[in-house]
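S.K.: Just a sequence and a predicted model for now, questions to come.
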Amino acid sequence: MNFTKTTEQDSNYDHLEKMSINELLRNINTEDKSVPDAVEKEIPQIERLVEQVVKKLKNGGRLFYIGAGTSGRLGILDASECPPTFGVPFELVIGIIAGGDVAIRKAVENAEDSTIQGWIDLQEFQVSDKDVVVGIAASGTTPYVISALEKCNENNIVTGCITCNKNSPLALTAKYPIEVVVGPEFVTGSSRMKAGTAQKLVLNMITTTTMIQLGKVKGNKMVDMQLSNNKLVDRGLNMLMKELNIDKSEAEALIEKYGNVRNAINNYNQETDNGHLVN
């Protein structure tokens, strides 16, 4: 099967250093506009993976992201945003990066080239066939990620991937591959750009859709969000005021008593027997 690294092909633009600031910005933006279309083509593949994630998480499993460099950081970002957004435990969605936590801020030399460390890192979390492991690698050739997914396959663990090259070794390894082919980068080979944007969009789709399927959203509201700062408290108060037709002082009393929006709504409804969001 043919494999071409489109992520490494020459940019469609040349002599970048001779462009004005405006030209650079407009050309980057032109390239970025193609990314959502590339993601749209993969929706059937994204759906297949999300179906597996939902099934496993409903049965007590977890979702793991594993990657190196930009890809690893994007996985950690998406995983870290699930608890505050949806009120789920921190161990439900776990991001792992080659080189460990230090690699979140600084590149760790040769970390992505290890063919054993990915599986070792997963084993630290007692990964099992109850879980789903999604490898993230723009190139689709990262040894750290591919070898980890190979071991997962050997242990009957559901595997997916997000990559930006067609027919890559990673896509051929994952049981549920997602291949978002965005083409050459504006700066040749700089896959933190279009490829990174594509990966972020897909990660948003995976976790947001999964959490909605798990009942973590009511209507279109994040009723399970953690009220960890003033902005989120205000958002929660506004939800309650609108949903329950109450004033701010009543909403504040409910948040004080019940801790989050869902609990406040459900308990208010049970007490007054006039609501429509009772579970």
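M.R.: Received it, and whenever you're ready, just let me know what you need. Everything numeric here is computed off the predicted structure, so don't read it as measured data.
S.K.: CA only for contacts and neighbour counts going forward, please
M.R.: OK.
S.K.: Report the buried residues of the host helix or strand of Thr210.
M.R.: Using DSSP states H and E, Thr210 sits within helix 194-213. Buried residues in helix 194-213, counted by 16 or more other Cα atoms under 10 Å: 194-200, 202-203, 205-212.
S.K.: Check it against this one:
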Amino acid sequence: MVWTAEQWPIGAALIQFPGRTGDGTDVADAGPIEWARVFAEVTACGFDHVDLTDTWLRPGDLTDGQREDLVRTLKDADLGVSAISVVRRSVLDPEHGETNVDYALRTVEAAAGIGTGVVCLGLHRPLTARQRDAEWFWTQPGADQQRDEASFDRAVERFSRIGRHAAGFGIQLSLEVYEDTLLGTADDALALVRAIDLPNVGLNPDIGNLIRLHRPIEDWEEVHLKTLPYANYWHIKNYYRDHDPATGAYFTVPAPAESGLISYRRAIEIALQAGFQGPICVEHYGGDGLSVSARNRDYLRGILRAKLGARR
């Protein structure tokens, strides 16, 4: 399907909503009343799609009855699902890798039942204690990652297994670019997705994950030029970034999509030229992340109107 600017699915990430209610109840067990409360906030900000981010609710762990309740609650809220994003469940986790594969397979089945066409996976591990204690988690090093040849082969095998399962349900698998993993640079991400070599497995070029690092980074435009031809889903966020050559210090904080280092006007131009037709998810860390995400959505629709109109 070729979307217009108004039709393009742009979902709200749910990273700002906790996975437990105020009394400690898991959101899954809190049920439709709690889900409807969150969805009402999403729709009040003008969204017609949501990314079911599993730090809030884990669709792959819902019972059949809970999943039916979720579908009804989404329908009542008049919300489509742009994707399910699986967060920090690496298939290469040294302790939980195979468990995470099983979880990804269940999430694919849940996606089919819910009616979304994309499941997003990554290789990033749970936050370390230092990351959880930091003002911004990306300023501290994450868990050690496996990036040797054996790990590459294992990632190919496990993602291929999930990808083939997803293909049977008509689901796209999108692999999220993330630092210090086998998806941590443009070339590494391309090597992995090319080795998997399945038509329904592509990339989520979320390079906001890279530009926020307090160290030298790849040029964002070059990363997009390489990865967007393989993209089938896209998390969009931005950061202010500065570097002091005198001290070598780097500084980054979250920014609205229109204001940070990445020019999304240029990035969307690259995406359209590459034939990108995947859903989009807007994210923002800190403050009122949902309202900033809504601002990001409106900004992106404006660019899409201009770019798509110019191509007619």
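M.R.: Cool, got the structure. Values in this document were obtained by computation on a predicted structure and should not be read as measured data.
S.K.: TM value for the aligned chains?
M.R.: Aligned and superposed, the two chains score 0.29 in TM-score terms (TM-score structural alignment, normalised by the length of structure 1); 131 aligned residues with a Cα RMSD of 6.1 Å.
S.K.: quick one on the thing from earlier: what is the helix or strand just after the helix holding Thr210 of structure 1 packed up against?
M.R.: Once the chain leaves helix 194-213 of structure 1, the next helix or strand it forms, by DSSP H and E, is helix 230-244. Here helix 230-244 of structure 1 touches helix 248-258, helix 261-272, going by 3 or more Cα pairs under 8 Å, 6 or more residues apart in numbering; DSSP states H and E.
S.K.: let's go with 7 Å and repeat that
M.R.: helix 248-258 (3 or more Cα pairs under 7 Å, 6 or more residues apart in numbering; DSSP states H and E).
S.K.: Could you list every helix and strand that the helix it packs on packs against?
M.R.: Partner elements for helix 248-258 of structure 1 (3+ Cα pairs under 7 Å, 6+ apart): helix 230-244, helix 261-272.
S.K.: Looking at the ones you listed, which is nearest to Gly67 of structure 1?
M.R.: helix 230-244 (30.5 Å; Cα to Cα).
S.K.: Would you indicate which residues of that closest one are buried?
M.R.: For helix 230-244 of structure 1, the neighbour count (16+ other Cα under 10 Å) marks Val233, Arg235, Gly236, Leu237, Asn238, Met239, Leu240, Met241, Leu244 as buried.
S.K.: and the gap between the residue lying closest to the third one once chain neighbours are set aside and Asp234 of structure 1?
M.R.: Spatially, and ignoring its direct neighbours in sequence, Gly236 of structure 1 is nearest to Val261 (6.0 Å; Cα to Cα, 6 or more residues apart in numbering). Relative to Asp234 of structure 1, Val261 of structure 1 is positioned 11 Å away (criterion: Cα to Cα, to the nearest Å).
S.K.: same thing with Lys56 of structure 1?
M.R.: Distance of Lys56 of structure 1 to Asp234 of structure 1, computed by Cα to Cα: 34 Å.
S.K.: what's the answer for Met211 of structure 1, then?
M.R.: Per Cα to Cα, Met211 of structure 1 is found 22 Å from Asp234 of structure 1.
S.K.: all strands for structure 1, in order.
M.R.: Secondary structure of structure 1 (DSSP state E): strands at 63-67, 93-97, 132-136, 158-163, 176-179.
S.K.: Likewise for the stretch 51-200 of structure 2?
M.R.: With DSSP state E, counting those that start in this stretch, the ranges of strands along the stretch 51-200 of structure 2 come out as 80-85, 118-121, 172-176.
S.K.: Make JSON lines out of the ones you listed and add mean neighbour count and distance to Asp187 of structure 2.
M.R.: JSON lines is the format used below for those (neighbours: other Cα atoms under 10 Å; distance: least, Cα to Cα, whole Å):
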{"stretch": "strand 80-85", "mean neighbour count": "26", "distance to Asp187 of structure 2": "23"}
{"stretch": "strand 118-121", "mean neighbour count": "26", "distance to Asp187 of structure 2": "18"}
{"stretch": "strand 172-176", "mean neighbour count": "28", "distance to Asp187 of structure 2": "14"}
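S.K.: Surely Gly309 of structure 2 is in a helix?
M.R.: Yes - looking at Gly309 of structure 2 with DSSP: H, G, I helix; E, B strand; the rest coil, it is inside a helix.
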